[in-house]
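Enquirer: quick one, structure for this:
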Amino acid sequence: MTNPSILYRGGVLHCPADPRATALLVSDGRIAWLGAAGDAPRADVVVELDGALVTPAFVDAHVHATDTGLVLSGLDLSSVRSAGGLLDAVAVFAAGLPGDAVVLGHGWDDSTWSVPRLPDAAELGRAAGGRRVYLSQASMHSALVSQALLAACPEAAGVPGYDGSGWLRRDAHHVVRAVARGSVTRAQRVAAQRLALEHAASLGVAAVHECGGPEISDEDDFTGLLALSGAGVPEVYGFWGELSGAARARELGAVGAGGDLFADGALGSRTAHVSRPYLDGDGCGHGYVSAEQVRDHLVDCAAHGMQGGFHAIGDAAISTVLDGFAAAAAELGTDRVRAARHRVEHAEIMSKRLIAGFVEFGVVASMQPAFDRLWGGAGRMYEARLGLERSLASNPWGSMHSVGVALAFGSDSPVTPVDPWGSVRAAVAHHSPAQRMSVRAAFAAHTRGGWRAVRRDDEGVLALGAPATFAVWETPAGVQGGLPVLQAADPEVRGADDPTPLPVCRRTVLRGEVIYGEGVS
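Expert: This next block holds a predicted model:
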């Protein structure tokens, strides 16, 4: 049976090909007509937009759905500002759990604390009434754990990153994380995944890129999420991060063998691999792969027709990855490497040489504008780790966009919340004026850029014959040039704390199906 045709009329459409369009017709999941509402054809159903803005729906190019859902329904520590506040939050949350439960929390960020003292494993255990406790840092690359959880993971004591105080990083963190996540039942996991996808849909997101892998999730978690894709929720495009694991990634249903395939760690945990030492800690972080491993992984991806990619934040890690790209290109040919649209996640600490490497090898940069909004600029975490000059030079999406690097924006949720218009505004308001983008360019990176990053080039636009994937918005600050006004008129109040109200999603449509919001009045 053919689905009914639906006419959306009386809106403001972000449609550069026809800027005067005020209506669109959806038929069989595609846009069958665009134009002025007065010229619209007949339809089975008519939806009155009442002046609302219609844009292509967002794509979040880097998420962790299960963790996002667990944070949305569990212990969110992002507002904690001291060790005492963290312990109080743990105590309140743990009091409502069974005695044998694991307390799972996320989001503490000691760079925002006036006294950056971390509670130790004994304090966490007392606060949780003896329960096992796992609290991931905002970057998700380290965690605070209780004595009971340390005791349940004796194998962690012999690997890099272990600390008896309960602050675990590197390999020790991966060991303990797997045990803590093992406490989540299948029913809890499915509920968390669906909650995360429904939340994304409520924010105008119609597709997400899930970054899984053996170090951060398991195969059941990954395939279970893919099974939910598009079933009344956003579509899920999975990346499985396992070295030379392209065949396994394909078997699991992934579109790529990359995502969180770690070349290094994170700035928040001082494990990102940087070329100059951290100012507030010893050393330059840690590199987890060699150029030869990168080469072999990309060659393996080519043999299986898969996208590859790596998580790389520090400039030393990105340099290693690009050396591997060069070695792969020497074996496969540069054109073949470019055609694969391999990705690098985050790409925070760059240089002109590294940006040139992205251009040469056609690397897609999957970036998160909220990182600069939260941690960039003077007086914030990047300055503490790197110094102000390197902080302002981080996350250089403006420089990358200007020379043609393909950008795909996302959140890395739950590292930062799913917040697409907030991310667009963050890209427009980078702490360094040299790295700022236009609203139009940032919006494209968060919509069409996400589709192109999974090689779906006909998506992310309102155009005749294109998939009917769009969002309907209230725009309290108004519309300018077919996009919402996101910044205050006064330059003095722009930036991370800009008071301009962001658009509110009224409806999200995926290939003609409403996945969020029913009536539009």
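Enquirer: C-alpha only now, for contacts and for neighbours.
Expert: OK.
Enquirer: what's the neighbour count on residue 512?
Expert: By the criterion of other C-alpha atoms under 10 Å, residue 512 has 22 neighbours.
Enquirer: leaving out sequence neighbours, find the closest residue to it.
Expert: Nearest residue to residue 512, sequence neighbours excluded (C-alpha to C-alpha, 6 or more residues apart in numbering): residue 29, at 4.2 Å.
Enquirer: residues contacting that neighbour?
Expert: The contact partners of residue 29, taken as C-alpha atoms under 8 Å, 6 or more residues apart in numbering, are 467-468, 510-513.
Enquirer: try 7 Å this time
Expert: Residue 29 makes contact with 467-468, 511-512, according to C-alpha atoms under 7 Å, 6 or more residues apart in numbering.
Enquirer: to compare against the first, here's another:
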Amino acid sequence: MLEQSLFVNGHFHTNGRDRSTPAAVLVRGEKIVAMGTAEELRQHTTGKIEVIDLGGSTVIPGLTDAHIHTANLAREMAAVDLRGTANVEQALEKIRDFAAGLTPGAWIFGGRWDFNSWTVPIQPNRQALDAVTSGHPAALPSVDGHTVWANTAALRAVGITAKTPDPVGGEILRDSFGEPTGILRETAHDALSAIMHSASAGDLRGQLKSAQEFLLSVGLTGVHDFDGEECLTAYKDLQASDELKLRVYKSIPAEALEQAISEGRTTGSGTPWLRTGPVKLFSDGALGSHTCHVSEPFPGESGNLGIEVMPFDDLLRLVRRAAGAGIAVATHAIGDRANHLVLNAYEHLSNHPLEASKQTPGSRQLRHRIEHTQHLLPEDVTRLARLGVIPSMQPTHCTSDYPLVSTLLAGRNVASYAWRSLTDAGAILAFGSDAPVEGPNPLHGIHAALTRQDKNNKPDGGWQPAQRLTLSEAIAGFTSGAAHASGEEAIKGRIEPGMLADFTVLAQDPFKVCEKDVRDLPVEATVVGGKVRYRKDA
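Expert: Reported below is the predicted structural model:
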């Protein structure tokens, strides 16, 4: 007999069609079977039942992070953290202290430095890193992950010298003598990234097991993960040992596409706990690294339109290859030109259907996505909605980056973080965090979408406030919108009979507090599959 649980003394915001707010929910196995009052539901139960008193807390559908790098997050929880450093000197001091505690030969990973926010915004170099790393190889991604600061030992480990040419879609910064400075952009740091994702970074299975406890504590019941195949293997191990507590929609890296096809993986296949997601492609870089692909040069950088990481012909070929095998496509695009080209590829697929011999069941219904969708040409807002493309966006990117956007993209006719415009055009937004680039707390993202303000409630009135969303719309981005993006709207994103019993339990009702207080609402409990996976103070 399936286990039964009766959740009572709650205030449930169902996100359902009837907008009801029941006080109790009955769960059998992993699914909701009935809602109403505790008295009503008790009359319709037989056999053993566990009663869970929610103590008057507010319950919303389980929150899903629709764009996160859980392996990177898990690994960086024990790595050097350079966020918030005011200058390169502070960053180097932190690295020196971290290196002092390492065993001989260990790599130094972590990073997340942001030269744009330093008092003297100059990119660092390998010589400065050499002076504080005591011979340890060091590879430190920038805050956006699109640039890596490496020391001499790390460059030697992957064979990067003055004679190494820039790869397609990447750049090795060089000094006046042609020597690498230690700054590697986009595909130029692929070899170092491979080491960051190897056993050199520790036991990923154990790291993910610990990280999921943290993710549960901030109210997440599921994730759309965009890390590599080693992450998939670790999640499979956790699932096999019944230690997986979060639902995982696992993407396929571009380099593993052919392997995935040969194994018969298709988007949506798997179990309710671990399902195959889209293939992840890259169109451009990031704004902070000055590598996102834009239509006009960056100020003071004549000729720099960013980096087209994947030439359009290659992008189109891979989009068609994946779709023909029943795999949806999620393409990273930040700059307006990158977003335009990705939409061109998706529109080409729409206008030139795959040959019948190349189609798999469901391939025409695949939901393609653009990851980040940060800066759009105005005409591409409606085009994206018309094509049914999912704008997979991260609200806290807006509130972290608006000073940089105001400087680097000032005066351009672009729609930046255009949540309201996209929603009004009919697009269904899916929200995430891009952790560890940003913190993974979904309430921070809901607050950002609601206010267009950062943690200090700046700027006053919100940045470009016309693009704000309502609270219901902001929550939907992390619930029904995320479920739509993964093709799971029939079982996730709402609290209704027949849906999975995934809930986020909050100490206060977000609809009854000041907007500024939504960001720091305490999570009382997180329920996944009808079981309490996290409870505050438990």
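Enquirer: where does the TM-score land?
Expert: Here the superposed chains carry a TM-score of 0.88, computed using TM-score structural alignment, normalised by the length of structure 1; 494 aligned residues with a C-alpha RMSD of 2.6 Å.
Enquirer: which of the contacts of residue 29 of structure 1 ranks first by neighbour count?
Expert: If you count neighbours using other C-alpha under 10 Å, the busiest of the contacts of residue 29 of structure 1 is residue 468, which has 28 neighbours.
Enquirer: residue in structure 2 matching that residue?
Expert: Using TM-score structural alignment, the equivalent of residue 468 of structure 1 in structure 2 is residue 501.
Enquirer: next one: residue 184 of structure 1
Expert: Under the alignment (TM-score structural alignment), residue 184 of structure 1 pairs with residue 200 of structure 2.
Enquirer: doesn't that match lie inside a helix?
Expert: Yes. Assessed by DSSP: H, G, I helix; E, B strand; the rest coil, residue 200 of structure 2 belongs to a helix.
Enquirer: okay, now it: neighbour count?
Expert: Residues lying near residue 200 of structure 2 (other C-alpha under 10 Å) number 13.
Enquirer: with residue 466 of structure 2 instead?
Expert: Around residue 466 of structure 2 there are 12 other residues, counting by other C-alpha under 10 Å.
Enquirer: tell me the SS of it?
Expert: Following three-state DSSP, we place residue 466 of structure 2 in the helix state.
Enquirer: how about it, what's its partner in structure 1?
Expert: Residue pairing (TM-score structural alignment): residue 466 of structure 2 is matched to residue 434 of structure 1.
Enquirer: ok, now how distant is that match from residue 389 of structure 1?
Expert: Distance, residue 434 of structure 1 to residue 389 of structure 1, using C-alpha to C-alpha, to the nearest Å: 13 Å.
Enquirer: same question for residue 449 of structure 1.
Expert: Distance from residue 449 of structure 1 to residue 389 of structure 1, counting by C-alpha to C-alpha: 29 Å.
Enquirer: more crowded one of those two?
Expert: Set side by side, residue 449 of structure 1 and residue 389 show more neighbours around residue 449, with 29 against 13, by other C-alpha under 10 Å.
Enquirer: apart from its neighbours in sequence, what residue is nearest the more buried one?
Expert: Distances taken as C-alpha to C-alpha, 6+ apart place residue 408 nearest to residue 449 of structure 1, at 4.7 Å, with adjacent residues excluded.
Enquirer: translate that neighbour into the numbering of structure 2.
Expert: Aligned counterpart of residue 408 of structure 1 in structure 2: residue 430 (TM-score structural alignment).
Enquirer: burial of its match, as a residue count?
Expert: Close neighbours of residue 430 of structure 2, defined as other C-alpha under 10 Å, add up to 30.
Enquirer: ok, it - contacts?
Expert: The contact partners of residue 430 of structure 2, taken as C-alpha under 7 Å, 6+ apart, are 66, 390-393, 477-478, 481-482, 485.
Enquirer: recalculate using a threshold of 8 Å.
Expert: Here residue 430 of structure 2 is in contact with 66, 390-393, 477-478, 481-482, 484-485 (C-alpha under 8 Å, 6+ apart).
Enquirer: quick check: it vs residue 498 of structure 2, distance?
Expert: Noted for residue 430 of structure 2: a distance of 22 Å to residue 498 of structure 2, by C-alpha to C-alpha.
Enquirer: what lines up with residue 51 of structure 2 in structure 1?
Expert: So, by TM-score structural alignment, residue 51 of structure 2 is matched to residue 46.
Enquirer: tell me, how many neighbours does its match end up with?
Expert: For residue 46 of structure 1, the count of nearby residues is 13 (other C-alpha under 10 Å).
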